[in-house]
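Asker: here is my input; please provide its structure:
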Amino acid sequence: MSQPRQRMKQTRSLEERMAEQAAKLKEQASQMPAGAERESLLRRARIAEVDMHLSDWGSVPRPAAAEMIQSSLELLVKIQADLTELRQLALELPPATAGIVEMFADQMEAYARLIDQIA
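Answerer: Presented below is the predicted three-dimensional model:
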């Protein structure tokens, strides 16, 4: 016969626990030299922060979540339009500056694709 499962009543919310874990991981990483182990700790901290925000999504009522998705998609369209304009303006800049602007636009476009995948 199997033993009954031991249950624990959590005294703090998931968000609080994830924030604490992220802070601890960042603290540990700040005391380490640059390298793979430090990057691993920072990656785990970022994951804890994302998990904390995903928990927020789960607690949003369905109509509000749909509105949030719609506003995210509208924001995505605006971001893409702004990126197009930014790339056009970069053509008028000196090559070194234009390269920096292009790198920024590429990074923002990558974030926009992530938003699109999530929504």
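Asker: switch to C-alpha atoms for all contacts and neighbour counts from now on
Answerer: Fine.
Asker: which other helices and strands contact the longest helix anywhere in the chain?
Answerer: Assignment by DSSP state H gives helix 62-90 as the longest helix of the chain. The elements that helix 62-90 packs onto, with contact taken as 3 or more C-alpha pairs under 8 Å, 6 or more residues apart in numbering; DSSP states H and E, are helix 95-118.
Asker: please repeat the previous calculation with a cut-off of 10 Å.
Answerer: Helices and strands touching helix 62-90, by 3 or more C-alpha pairs under 10 Å, 6 or more residues apart in numbering; DSSP states H and E, are helix 36-58, helix 95-118.
Asker: for the comparison step, fold the sequence that follows:
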Amino acid sequence: MPRAILEETHIHAAIRDKVAQQHHDIVAEVSAAVERNAVVVVGMGMNPMCKKARKALDAAGQAHAYLEYGNYFNTWRRRNALKMWTGWATFPMVFVKGTLVGGAQELEALLASGAFKTLLK
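Answerer: Just a heads-up that it's a prediction; the model follows:
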């Protein structure tokens, strides 16, 4: 089932550019990192799940890029652009070979099952 996204025709023409450009820089930065790196973790400071995902990758000997955007006390609007872009509501956001695989729990499940290595191929 595809994720519901408001069609552009249902956004008034006067605000389409504003919607399209809302924190576009953070989305472009993450998108570029995902294209350049096999594994990317997008996180935020003070979040224990972001640390958990990175530790799991380190324990598996898997190199990864890490992008951190603020913490619980700031930068939430910029992080919200990433949530809207991916449809994933929490941090971290873990990408493997350009595909969003979820957060720390989903990453740990992939590592435990051996499916993570398959995704890297």
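Asker: superposed, how do the two chains score by TM?
Answerer: After superposition, the two chains reach a TM-score of 0.29 (TM-score structural alignment, normalised by the length of the first structure), with 57 aligned residues with a C-alpha RMSD of 4.5 Å.
Asker: follow-up on the earlier one: list the buried residues in the longest helix of the first structure.
Answerer: In terms of neighbour count (16 or more other C-alpha atoms under 10 Å), helix 62-90 of the first structure has its buried residues at 69, 72-73, 76, 79-80, 83, 86-87, 90.
Asker: just flag the most distant two among those.
Answerer: Based on C-alpha to C-alpha, the longest span within the buried residues of helix 62-90 of the first structure runs between 69 and 90 and measures 30.9 Å.
Asker: and residue 54 of the second structure, what helix or strand is that in?
Answerer: Secondary structure here is read from DSSP states H and E; on that basis residue 54 of the second structure sits in helix 48-59.
Asker: and that helix, which residues are buried?
Answerer: Neighbour-count burial for helix 48-59 of the second structure [16+ other C-alpha under 10 Å]: 49-54, 57.
Asker: adding distance to residue 31 of the second structure, write those out as a markdown table.
Answerer: As requested, the buried residues of helix 48-59 of the second structure are arranged in a markdown table below (distance: C-alpha to C-alpha, whole Å):
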| residue | distance to residue 31 of the second structure |
| --- | --- |
| 49 | 21 |
| 50 | 18 |
| 51 | 21 |
| 52 | 22 |
| 53 | 19 |
| 54 | 19 |
| 57 | 20 |
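Asker: out of the buried residues of helix 62-90 of the first structure, which is nearest to residue 28 of the first structure?
Answerer: Sorting the buried residues of helix 62-90 of the first structure by distance to residue 28 of the first structure puts residue 72 at the head of the list, at 34.3 Å, by C-alpha to C-alpha.
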